[in-house]
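Engineer: fold the stuff below for me.
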Amino acid sequence: MNISIHHAFLPHTGAEAALGFYRDTLGFEVRNDIGYEDLRWITVGPVGQPGTSIVLHPPAADPGITDDERRTILELIAKGAYTAITLASDDLDGLFDRLQAAGADVVQEPIDQPYGVRDCAFHDPAGNLIRINQLS
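Structural biologist: This next block holds a predicted model:
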C-alpha cells in the first residue's frame, strides 16, 4: 500500500498576493483557480510533481463561523500562528536569496539546526509560516 500527500491547505488573505508568492517567487505552477462569489481557491504545486499540491483557500469561508471566530482566525493567520508548511530545496541558500530579494517576510535566515537540519523560514503574504529545509 502506498500513501502520499496529495493536497495541503493554506489560507490566503489576498489571492493576487498569494499568486505572486507561490507562482512568481517560488516558481510553483498554478493547477486550478476557482472563484465563487468574492472568494477564490487556488491550487499550486511544484513543477514536475503533479501529485503534490497546495490549495490556497479563503480563510474562515464556512458560513457556520461567527464574525468573532473569523476575526480570531484572521488574527492567528497574521501572527503566523495558524498554520505552517515545510518545503525542501536542493539549493536552500539560493532560494533564500531569491525570496529575500522579492521582499518576502524573513523569519529565520538559513541555519544549521542542532537536530541535523539546515533550514530557513518566511511568512507568506497571509502570514502562514513557510519553513524550507535543505535537501541532503
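Engineer: contacts, neighbours, all on C-alpha from now
Structural biologist: Fine.
Engineer: residues in contact with the lengthiest helix in the chain: which ones?
Structural biologist: Assignment by DSSP state H gives helix 67-79 as the longest helix of the chain. Residues from elsewhere that reach helix 67-79 (Cα atoms under 8 Å, 6 or more residues apart in numbering): 11, 59, 60, 82, 83, 126, 127, 128.
Engineer: ok, these vs residue 120, which is closest?
Structural biologist: For the contacts of helix 67-79, the minimum distance to residue 120 (Cα to Cα) is 14.0 Å, reached by residue 128.
Engineer: and the longest helix of the chain, how far from the chain's centre?
Structural biologist: Offset of helix 67-79 from its chain centre (Cα atoms, centre = their mean, to the nearest Å): 17 Å.
Engineer: one more, so I can put them side by side:
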Amino acid sequence: MDIELSQCFIAVDDHDKALAFYRDALGLEVRGDVGYEAMRWVTLGSPAQPDVAIVLEPPLADPNASPADRQAMADLLAKGLLRGVVFSTGDCDATFERVRAAGGEVLQEPIDQHYGVRDCAFRDPSGNMVRFAQSRKP
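Structural biologist: Got it, this is the predicted structure:
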C-alpha cells in the first residue's frame, strides 16, 4: 500500500490569533480560508512540503452541537488536550529563539532527548502543544 499524509487538523478558538502564530511566527503559507455559517477553516502549509496541509478548524465543527458539548470542547482546548503537532527543523535552537521572539508561550526550552532528537515546545494561542524536533545524527 502506498499512502502519504495529506492533512492534519488543529482546533483553534481564534483563527486570527492562530494565523499570527502559524503564518507569521512559523512562516507557514496560507493556502485556503473558508467559512461556513459561524465557522472557519484555514489551510496552511510549509513551502517545503506542498502536499501536506495543516487545517485550523473550529473546536467543534457541528452547527447542531449542544451548548454543553461546545463548552466541553472549549474546556479541553483550553487545557491543551485536543491536539498537538510536531515539526522537524534543521536548527532547534534557532527555531526556538524565533518562535519565542514572536511571543510564543514556551513549554520546554531546547533539550537533547534520550530518543535521539533535540526538541523544544510551545503552546499556540489556543493552547495546543507545538513541538520542534531536530534529529541528532549519531
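Engineer: thinking again about what came up before, so which of the contacts of helix 67-79 of structure 1 sit within strands?
Structural biologist: If you go by DSSP state E, the contacts of helix 67-79 of structure 1 have residue 11 in strands.
Engineer: any chance of TSV for the contacts of helix 67-79 of structure 1, columns neighbour count and distance to residue 45 of structure 1?
Structural biologist: Formatted as TSV, the contacts of helix 67-79 of structure 1 follow (neighbours: other Cα atoms under 10 Å; distance: Cα to Cα, whole Å):
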residue	neighbour count	distance to residue 45 of structure 1
11	24	15
59	16	19
60	17	23
82	17	21
83	15	18
126	20	18
127	23	19
128	22	16
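Engineer: after superposition, how close is whichever strand or helix holds residue 31 of structure 2 to structure 1?
Structural biologist: For residue 31 of structure 2, the element it lies in under DSSP states H and E is strand 29-36. Strand 29-36 of structure 2 differs from its equivalent in structure 1 by a mean of 0.8 Å after superposition (mean Cα distance after the TM-score superposition for structure 1).
Engineer: just to revisit the earlier point, what angle do helix 67-79 and the helix or strand that the longest helix of structure 1 is followed by make with each other?
Structural biologist: Next helix or strand after helix 67-79 of structure 1 toward the C-terminus (DSSP H and E): strand 84-89. Orientation check (axes from the mean of the first three to the mean of the last three Cα atoms, to 10 degrees): strand 84-89 of structure 1 against helix 67-79 gives 30 degrees.
Engineer: which strands and helices sit next to the helix or strand that comes right after strand 84-89 of structure 1?
Structural biologist: Next helix or strand after strand 84-89 of structure 1 toward the C-terminus (DSSP H and E): helix 92-101. Here helix 92-101 of structure 1 touches strand 105-112, strand 118-123, strand 129-134, going by 3 or more Cα pairs under 8 Å, 6 or more residues apart in numbering; DSSP states H and E.
Engineer: what about those, which gets the closest to residue 51 of structure 1?
Structural biologist: Counting by Cα to Cα, residue 51 of structure 1 lies closest to strand 129-134 out of those; the figure is 19.5 Å.
Engineer: I am finished for the moment; much appreciated.
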